[in-house]
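K.L.:
Here you go, sequence then predicted model.
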Amino acid sequence: MGSISYNAQRKLILIGFLAIPLLLLGLLTYYPAVKLVYLSFTDWDGISSESMWLGFENYKEIFTNPDLFGVFLHQIPYALIGIIQNIVAILFAVILNSRLKGRNFFRVLLFLPFIMNAVAVAFMFQYVLDTTNGSLNGLLGALGLSSLQQSWLGNASLVNYSLASIGFWRFMGYNMVIYLAALQAIPGDMYEAARIDGAGRFQTLWYMTLPNLTKIIQLNMFLTISGALAVFDLPFVLTKGGPAGASETFLLKTIETAFQFNNFGLASAMSVVLLLLTIVVLGIQNAVINRRGGE
């Protein structure tokens, strides 16, 4: 009887500790997610208590309207520069993992942009990229490169690359620190054996360092690609989607659809599409990286 009583008390304690977190998880995560999927099939305006069931009409509108699904093209520069950002982060991590004098200073210096507030970074680069009084155009003029001066945020063909470059500046140091931690976990005996066998620096990097970083590369690329698909803060603060909608992102368009046009049904469908597209893209990315790691 004592044993049964103890087990019963143990189960009650476990249930008590788990009940509140599970309740909060269901209330704040799963219920809103299910509600979002339901609303994506309706025409709810965010105000009325009733909504009309539309079936797949919202999804059809997303994939047939280039003003909605077509804005994903604006996010290609974020993905491209994000890939370059990871390459540069690996190179810096390899350099700063060596016995370089003052390496701790450079590590802190490169990581500092990440701890800055995103809105503060956006306002700072608003002055850097300003057409008339911006420091970037001023520097180009001082170097005699006036022909390269641009309206960095006003040129439709450059604006997304300019915004993505801000993300490069802010997140490169963060990725570098993650790669650096992974590099320090690789046993030094492996590098000594490689040097004894006559392996050069490039061979060591390509055949030993990168394979050992496969899982970390996969993690950082997950963060990079998902961030590129859900860009919001930089275009919202700096361009409001301009010029002429050239820097609008899918998430910015989703929020505009919901809160400016009160079409929460269509906005919910756009959110579901964004989630599914992120899963597909990341699945392809993981398959490619895992194949490379296996080789």
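P.N.:
All right, it came through fine. Note that the structure is a prediction, hence the values are computed from the model and not measured.
K.L.:
contacts, neighbours, all on C-alpha from now
P.N.:
Will do.
K.L.:
could you pull out the helices for the stretch 51-200 of the chain?
P.N.:
57-64, 66-69, 76-96, 103-115, 118-128, 135-142, 159-184, 188-196 (DSSP state H, counting those that start in this stretch).
K.L.:
Which of these sits closest to Trp152?
P.N.:
For the helices of the stretch 51-200 of the chain, proximity to Trp152 was assessed by CA to CA; helix 159-184 is nearest, at 5.8 Å.
K.L.:
List the buried residues in that closest one.
P.N.:
Residues of helix 159-184 classed as buried: 159-180, 182-183 (neighbour count, 16 or more other CA atoms under 10 Å).
K.L.:
Can you lay out the helices of the stretch 51-200 of the chain as a markdown table showing distance to Leu210?
P.N.:
Converted to a markdown table, these look like this (distance: least, CA to CA, whole Å):
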| stretch | distance to Leu210 |
| --- | --- |
| helix 57-64 | 38 |
| helix 66-69 | 35 |
| helix 76-96 | 9 |
| helix 103-115 | 20 |
| helix 118-128 | 31 |
| helix 135-142 | 35 |
| helix 159-184 | 9 |
| helix 188-196 | 13 |
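K.L.:
alright, now check it against this:
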Amino acid sequence: MITPYLFLVAALGFLVLFTYVPVVNMFWYSVTDWDGLSPSRQFVGLGNYVEIFTRPELFGVLKVSLYYIGASVVQILLALYFATVLSFNTRFRNLFKGIIFFPYLVNGVAIGMIFLFFFQPGGTLDSALNAVGLGGAQQQWLGDPGVVNYSLAGTSIWRYLGLNFVLFLGAIQSIPAHLYEAAELDGATRWDEFRHIILPGIRPIVGLSFILAISGSLSVFEIPFIMTGGANESETFVIQTVDMAFKYYKVGLASAMAVVLLVIILLVTWLQRRVAPDEKVNLS
């Protein structure tokens, strides 16, 4: 009887050691003034949280997340479109599946470096615009505060499109084939099949994708940190938190910021589940 549980010991041990213990430590650090180096930590209670909510500039960077939320909506729509098209008999569909999913397999640092060259002045994008006679549309893609967040959000679409695509594709292919056959016999178009069969059938996955998109948009870090370091008004809340801890040596305050971000994400997720709960759809 105990044998199956023994196989879980190592996995649970790593989960506790590398997930729950750091989270508990983060809550403890958030009520201290620890600088990350000193062996002593002075308890300050809710002082760090008071500082966060009395410094509007700490929350001002959350507006940058709006660009990524907008990009996530575009990304979900594109993933849903490609998953729907490629779930039917389409020429070279396996090739297209690989092309769409491949960027998600590439390391985030490598993607950041690739798009640094792509967006740099005289880089790939500018050369492509010149080649098609649109040289006048060239911008300081990463240097102009009015453009940089669109560039970074566009990069995130390219990178994470494959994840949602695979989720949607798997959900669509799990829908019983006889439903499509019955719909075709009734003269339904592809749009009718999508609206009345596919969309209701994958509604839980769509809801999950929106939850992941919003939480990811609020905690975006990798791409803007590599490509701009938060310069030109592209700083995100997580970049600000990391700088607070490792640049200004205010680990206590940074931990409090991380706790606040965690609470915001949990609250947004809860509200989303309340506003748009998953409904069980019987497609059998």
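P.N.:
In hand now; what should we look at? As the structure is a computational prediction, the values presented were derived from the model and not from experiment.
K.L.:
Could you tell me the TM-score of the two chains?
P.N.:
Scored against TM-score structural alignment, normalised by the length of the second structure, the superposed chains reach a TM-score of 0.91; 281 aligned residues with a CA RMSD of 2.1 Å.
K.L.:
out of the helices of the stretch 51-200 of the first structure, nearest to Ile279 of the first structure?
P.N.:
Evaluated over these, closeness to Ile279 of the first structure peaks at helix 76-96, with 15.2 Å, by CA to CA.
K.L.:
so stretch 124-139 of the second structure matches what in the first structure?
P.N.:
The aligned range for stretch 124-139 of the second structure in the first structure is 135-150, by TM-score structural alignment.
K.L.:
Show residues contacting the matching stretch.
P.N.:
By CA atoms under 8 Å, 6 or more residues apart in numbering, the residues outside stretch 135-150 of the first structure that reach it are Tyr127, Val128, Leu129, Asp130, Thr131.
K.L.:
Of those residues, grab the buried ones for PyMOL.
P.N.:
In PyMOL, this line selects whichever of these come out buried by 16+ other CA under 10 Å:
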select buried, resi 128+129+130+131
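K.L.:
Which one of the contacts of stretch 135-150 of the first structure is nearest to Ala193 of the first structure?
P.N.:
In terms of CA to CA, no member of the contacts of stretch 135-150 of the first structure lies closer to Ala193 of the first structure than Val128, at 47.9 Å.
K.L.:
ok, Phe105 of the first structure - contacts?
P.N.:
Contact analysis of Phe105 of the first structure by CA under 8 Å, 6+ apart lists nothing.
K.L.:
What of Val50 of the second structure?
P.N.:
Here Val50 of the second structure is in contact with no residue (CA under 8 Å, 6+ apart).
K.L.:
who's in contact with the spatially most central residue of the second structure?
P.N.:
Against the mean C-alpha coordinate of the second structure, by CA atoms, centre = their mean, the closest residue is Gly216 at 3.1 Å. Contact criterion CA under 8 Å, 6+ apart gives no residues in contact with Gly216 of the second structure.
K.L.:
Which residue in the first structure aligns with it?
P.N.:
Under TM-score structural alignment, Gly216 of the second structure pairs with Gly227 in the first structure.
K.L.:
counterpart of stretch 254-261 of the first structure in the second structure, which residues?
P.N.:
Mapped onto the second structure using TM-score structural alignment, stretch 254-261 of the first structure spans residues 241-248.
K.L.:
starting at the chain centroid, how far to that stretch?
P.N.:
Taking CA atoms, centre = their mean, to the nearest Å, the mean C-alpha location of stretch 241-248 of the second structure is offset from the chain mean by 22 Å.
K.L.:
before we move on, back to that, between the helix or strand that the residue nearest to the centre of the second structure is a member of and helix 148-173, how big is the angle?
P.N.:
Gly216 of the second structure is located in helix 203-218, with elements delineated by DSSP states H and E. Interaxial angle of helix 203-218 of the second structure relative to helix 148-173 (axes from the mean of the first three to the mean of the last three CA atoms, to 10 degrees): 160 degrees.
K.L.:
I'd like the next helix or strand past helix 203-218 of the second structure.
P.N.:
Later in the chain than helix 203-218 of the second structure, the nearest helix or strand by DSSP H and E is helix 222-227.
K.L.:
and that following helix, how far from the first structure on average?
P.N.:
Taken over the aligned residues, the distance from helix 222-227 of the second structure to the first structure averages 1.2 Å (mean CA distance after the TM-score superposition for the first structure).
K.L.:
what's in contact with that helix?
P.N.:
Outside helix 222-227 of the second structure, the residues touching it (CA under 8 Å, 6+ apart) are 108-109, 111-113, 115-116, 142, 152, 155-156, 230, 234-236, 239.
K.L.:
just stretch 208-218 of the first structure next, same as before
P.N.:
With CA under 8 Å, 6+ apart as the criterion, stretch 208-218 of the first structure contacts Asn86, Ile178, Tyr179, Ala182, Leu183, Ile186, Gln285, Asn286, Ile289, Asn290, Gly293.
K.L.:
do stretch 25-43 of the first structure as well
P.N.:
Stretch 25-43 of the first structure is contacted from outside by 51-58, 263-270, 272, using CA under 8 Å, 6+ apart.
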